[in-house]
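Enquirer: Just a sequence and a predicted model for now, questions to come.
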Amino acid sequence: MNNITISNLDDDIKSRLKKRAEKHGRSLEEEAREILCMALTENHEHPINLATILEERFANLGDLELPEILREPIRTGSTFEE
């Protein structure tokens, strides 16, 4: 595996990366590697699908059916003619 060096990294970004690494129990290098992997593979492996995201988010509610909302007929637009 090849090594890379990132020069001129802003102090704020480095600090935020350190905090994120600590939060996830990783080293700075491991966290940077994970971020790069996620950024470069997420859209290719799992394209964003809002329906799937919502289904997964609310799956723990079980079979929930919402009542059908009755709709009124579409009103005609005003013409403002005399």
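Expert: Nice, I can see it.
Enquirer: going forward, measure contacts between C-alpha atoms and count neighbours the same way
Expert: Noted.
Enquirer: ok, residues contacting the longest helix along the chain?
Expert: Scanning the chain for the helix with the most residues, using DSSP state H, yields helix 28-45. For helix 28-45, contacts defined as C-alpha atoms under 8 Å, 6 or more residues apart in numbering pick out 17-18, 20-21, 24.
Enquirer: Now which of those residues would you call buried?
Expert: With burial judged by 16 or more other C-alpha atoms under 10 Å, the buried subset of the contacts of helix 28-45 is 17-18, 20-21.
Enquirer: Run a quick neighbour tally on S27.
Expert: Neighbourhood size, S27 [other C-alpha atoms under 10 Å]: 14.
Enquirer: Just the closest of the buried ones among the contacts of helix 28-45 to R57, please.
Expert: Distances from R57 to these, taken as C-alpha to C-alpha, are shortest for R20 (24.0 Å).
Enquirer: nearest spatial neighbour of that closest one, skipping sequence neighbours?
Expert: Nearest residue to R20, sequence neighbours excluded (C-alpha to C-alpha, 6 or more residues apart in numbering): E31, at 7.5 Å.
Enquirer: second one coming, line it up with the first:
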Amino acid sequence: MAQIVVRQLDDTVLEAVKARAVANQRSTEAEVRAILASAVGLSPATGAPHAQQPGRFSDFVGIASQRRGQDEIDAYVASLRNEWER
């Protein structure tokens, strides 16, 4: 497996990733792997394409890049907004 180094990472970004890792009960490194896999439209666990609608706003990038219809994108954004407000 490959390794990368991210230089000049803003401290607030790192703290946000650490907080997200705690919330998801995994290490910071595992959280970064999940974020990267999700950002490119892959399932964090298997490396395979998402089988279902993503559950986080960061996953929206994958939906938008698949050229979905505007109604579908709007519905997804609304569902994220509703989830955030809970």
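Expert: Received it, and whenever you're ready, just let me know what you need. All values reported here derive from a predicted model rather than from experimental measurement.
Enquirer: what's whichever helix or strand comes after the longest helix of the first structure packed up against?
Expert: Of the helices and strands lying after helix 28-45 of the first structure in sequence (DSSP states H and E), the nearest is helix 50-57. Here helix 50-57 of the first structure touches no other helix or strand, going by 3 or more C-alpha pairs under 8 Å, 6 or more residues apart in numbering; DSSP states H and E.
Enquirer: in helix 50-57 of the first structure, what's buried?
Expert: Per 16+ other C-alpha under 10 Å, helix 50-57 of the first structure contains no buried residues.
Enquirer: Stretch 26-45 of the first structure now?
Expert: Burial within stretch 26-45 of the first structure, assessed by neighbour count using 16+ other C-alpha under 10 Å, is assigned to 28, 31-32.
Enquirer: follow-up on the earlier one: return the subset of the buried ones among the contacts of helix 28-45 of the first structure lying in helices.
Expert: Reading helices off these with DSSP H, I get 17-18, 20-21.
Enquirer: farthest residue from the center of the second structure?
Expert: The C-alpha centroid of the second structure is most remote from D71, which lies 21.5 Å away (C-alpha atoms, centre = their mean).
Enquirer: how near is that one to F60 of the second structure?
Expert: Noted for D71 of the second structure: a distance of 14 Å to F60 of the second structure, by C-alpha to C-alpha, to the nearest Å.
Enquirer: what's the answer for R67 of the second structure, then?
Expert: For R67 of the second structure, the distance to F60 of the second structure equals 11 Å [C-alpha to C-alpha].
Enquirer: what does A34 of the second structure give?
Expert: Distance from A34 of the second structure to F60 of the second structure, by C-alpha to C-alpha: 14 Å.
Enquirer: and what of V22 of the second structure?
Expert: 22 Å.
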